[in-house]
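K.L.:
The sequence and its predicted three-dimensional model are supplied below.
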Amino acid sequence: MPKNQNLNDAVADVSQGDSVWLGGGDLFGEDNYEWNDGERFEWSNWDIGQPSNYAGEEHCLEMNYQTRGKWNDRRCCDEIGYVCQIPSTKSIPYEFSDFTVYSGNDASSYHDAQQFCERRRSRLVLLQTDEDLERLLSKMNAMDLKQFWINRGEHGQSCSSVTENVVTTGDCLQPMPFICEEVAPHDLHVSDEQPKIEPGTTFNVECSASGVPVPEVKWYKDGTYVPHQNQDIGKSTLLLGDISTADLGMYVCKAVSEIKGKHRIIKGYSFIEAASNLE
């Protein structure tokens, strides 16, 4: 739901100019446009001649129909792309996971299984809640695994496993199938998404993300890597000094991991504006 220009620019960047649905429309009254959370449109970015409600059938909201970032009303039954907006506080790491099962001759003790996964830049599958177990079992229902090690914490000489769909503990030295888990970048956080900066001042903004393996995080502006940044494990801090008009605008933070030969990417944004006139 891009309720302002900055969010709209972010969605346009993520969608790469492809037609996508936005979370709004006038389904409940012609020209009474509102977002899916019930808020009325206080800001809009319609393309020229839009909304048109062609043939009286267009009641859903589309971006990038003819012009990048611009809006169009469209038939809700049409099939186009979409962008999901997930609050970071509701980001569920499990939904970003890829799994590899090791069984048969690969069956190992608990600690050997842990080390095996770590050598492959992954982790022994992490199950912290009953909901995690349900999601895992639903994803793996085609595999006939009666018992396997899981990462849930050790209890003395016993380690956690799933046996007949129930979490149990057992002898850590017992050879058992196991699952290695890779987690795409998620839970990205930008310390200041819309700062207003005074001229000539110094400003830093940090971007961090989680994942297994830990993602590489970098800042970009206008598609170009920003040299003034301090990269660390799973995060990067944008360093701007003596702020001028050239420093204003949209900065994109990219967190990237390679999982199963493919680059998995998540983006965050900081829209730097002037608190007063800059030279």
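P.N.:
In hand now; what should we look at?
K.L.:
rest of the way, CA atoms for contacts and neighbours
P.N.:
Fine.
K.L.:
E131 sits in which helix or strand?
P.N.:
helix 130-139 (DSSP states H and E).
K.L.:
neighbours around the residue lying closest to T163 once chain neighbours are set aside, how many?
P.N.:
What sits nearest to T163 in space, not counting adjacent residues and going by C-alpha to C-alpha, 6 or more residues apart in numbering, is Q147, at 4.4 Å. Using other C-alpha atoms under 10 Å, Q147 has 18 neighbouring residues.
K.L.:
Put this next to the first one:
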Amino acid sequence: MLPSPRAFLLGALICLPALASAKESWKDLREQYDAARKRVAESLDEELPKDEEKLKAYLEEVKKAKDGLKALPAKMLESDGKKTVDYLIEQSLLSEVPGVATGALLNLRRVKDRKAVRQLVKETDKAKDPRIANLLTEVLADVKDSSAGSALLKAIKDRDVGRRAAAARAIGKRGDKDLAKSLKRLLRDDSLVVRYAAADAIEKLSGQRPDGFPKAQAGDFGLPDRFNYDRVVFLVDVTSEALEASFEDPLIKEEEEEKQGEEKEGEKKQEGKKKQEGKKKQ
């Protein structure tokens, strides 16, 4: 005899708690993530097993842990986006363990939940560590939400050079043409890094590169040409004094030094001739 519709519905309701409990909680996912992170960190100092079978099992285990560094944060975001944003920023963004920071950034770029987005924008705005602030500012380039755009407009006015440059790059990457006008003020920024970041972004948004900001071109050896070779230097030294000096064309500087040397040598010869002429007259 078939069960009545009422009995069938009652049975389904009884099963619901069991189905819900089968779904992993945020805490469970976080513990798995922490375990994966710890396992990858431990593998850095471990010796590889010499036995072929043990080596195969070991490599599979470490690979699974590394895969978890990307997959588990995604599940954590689905479970509780707001809490995950905080956790990844605090625990993973500056981690030196290979794959941890990369996985965190990858997943922060995919944040879509409204609460999670608001939290990400909030954390970006209040970040005191320049490294975290700059990383999160660049992350906002992939967050398609008006609040992220507003945060970037605020960031281009920040006192920190790195954050202003990061904000300019993010605006260019977002493709928001409405924000292009806001970048023009950065073309007069005190920092050469910021000015070029703004020029690059404006070119992406408008299709036209601002005058006075030549784009780096590859030379005969695949390296940036002599006029833009120095644009690589600012990635290493971010002090304003070093930046301005780093953008001087080294080849032109050498030519000027050679010219000055030739002029001094010419002056010495002239003085020598005058002395000889003076002796002859005597």
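P.N.:
Perfect, I can see it now. All values reported here derive from a predicted model rather than from experimental measurement.
K.L.:
Now the TM-score, please.
P.N.:
Overlay of the two chains. TM-score (TM-score structural alignment, normalised by the length of the first structure): 0.19; 93 aligned residues with a C-alpha RMSD of 6.6 Å.
K.L.:
you'd agree the residue nearest to T163 of the first structure is up against V167?
P.N.:
No. The criterion here is C-alpha atoms under 8 Å, and Q147 of the first structure misses it with V167 at 9.5 Å.
K.L.:
Quick check: neighbours shared by the two?
P.N.:
Counting by C-alpha atoms under 8 Å, 6 or more residues apart in numbering, the common neighbours of Q147 of the first structure and V167 are S161.
K.L.:
Can you name every helix or strand that the helix holding E131 of the first structure contacts?
P.N.:
When contacts are defined as 3 or more C-alpha pairs under 8 Å, 6 or more residues apart in numbering; DSSP states H and E, helix 130-139 of the first structure packs onto no helix or strand at all.
K.L.:
Swap in 10 Å and give it another go.
P.N.:
With contacts taken as 3 or more C-alpha pairs under 10 Å, 6 or more residues apart in numbering; DSSP states H and E, helix 130-139 of the first structure sits against strand 97-102, strand 166-171.
K.L.:
Go ahead and confirm A71 of the second structure touches V100.
P.N.:
No. In this structure, A71 of the second structure is not within contact of V100 by C-alpha atoms under 10 Å, at 11.3 Å.
K.L.:
any idea which helix or strand comes after the helix or strand harbouring L59 of the second structure?
P.N.:
Using DSSP H and E, L59 of the second structure sits within helix 52-79. Sequence order places helix 81-91 as the next helix or strand after helix 52-79 of the second structure, per DSSP H and E.
K.L.:
Give me the contact list for stretch 269-278 of the second structure.
P.N.:
E263, K264, G266, K268, K279, K280 (C-alpha atoms under 10 Å, 6 or more residues apart in numbering).
K.L.:
one step back: would you turn the helices and strands packed on helix 130-139 of the first structure into JSON lines with distance to E181 of the first structure and mean neighbour count?
P.N.:
Formatted as JSON lines, these follow (distance: least, C-alpha to C-alpha, whole Å; neighbours: other C-alpha atoms under 10 Å):
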{"stretch": "strand 97-102", "distance to E181 of the first structure": "5", "mean neighbour count": "17"}
{"stretch": "strand 166-171", "distance to E181 of the first structure": "18", "mean neighbour count": "16"}
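K.L.:
Nearest to Q231 of the first structure among these would be which one?
P.N.:
For these, the distance to Q231 of the first structure is smallest for strand 97-102, at 24.8 Å, taking C-alpha to C-alpha.
K.L.:
Show me what the closest one is packed up against.
P.N.:
Strand 97-102 of the first structure packs on helix 110-119, strand 123-124, helix 130-139, strand 178-190, going by 3+ C-alpha pairs under 10 Å, 6+ apart.
K.L.:
packing partners for the second one?
P.N.:
Yep, that's strand 123-124 of the first structure we're talking about. strand 97-102, helix 110-119, strand 178-190.
K.L.:
Dump these to a markdown table, plus distance to K254 of the first structure.
P.N.:
Output for these, formatted as a markdown table (distance: least, C-alpha to C-alpha, whole Å):
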| stretch | distance to K254 of the first structure |
| --- | --- |
| strand 97-102 | 19 |
| helix 110-119 | 24 |
| strand 178-190 | 9 |
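K.L.:
Out of those, which one sits most buried?
P.N.:
strand 178-190 (a mean of 24; mean count of other C-alpha atoms under 10 Å).
K.L.:
Could you point out the helix or strand that follows that one?
P.N.:
According to DSSP H and E, the helix or strand after strand 178-190 of the first structure is strand 196-197.
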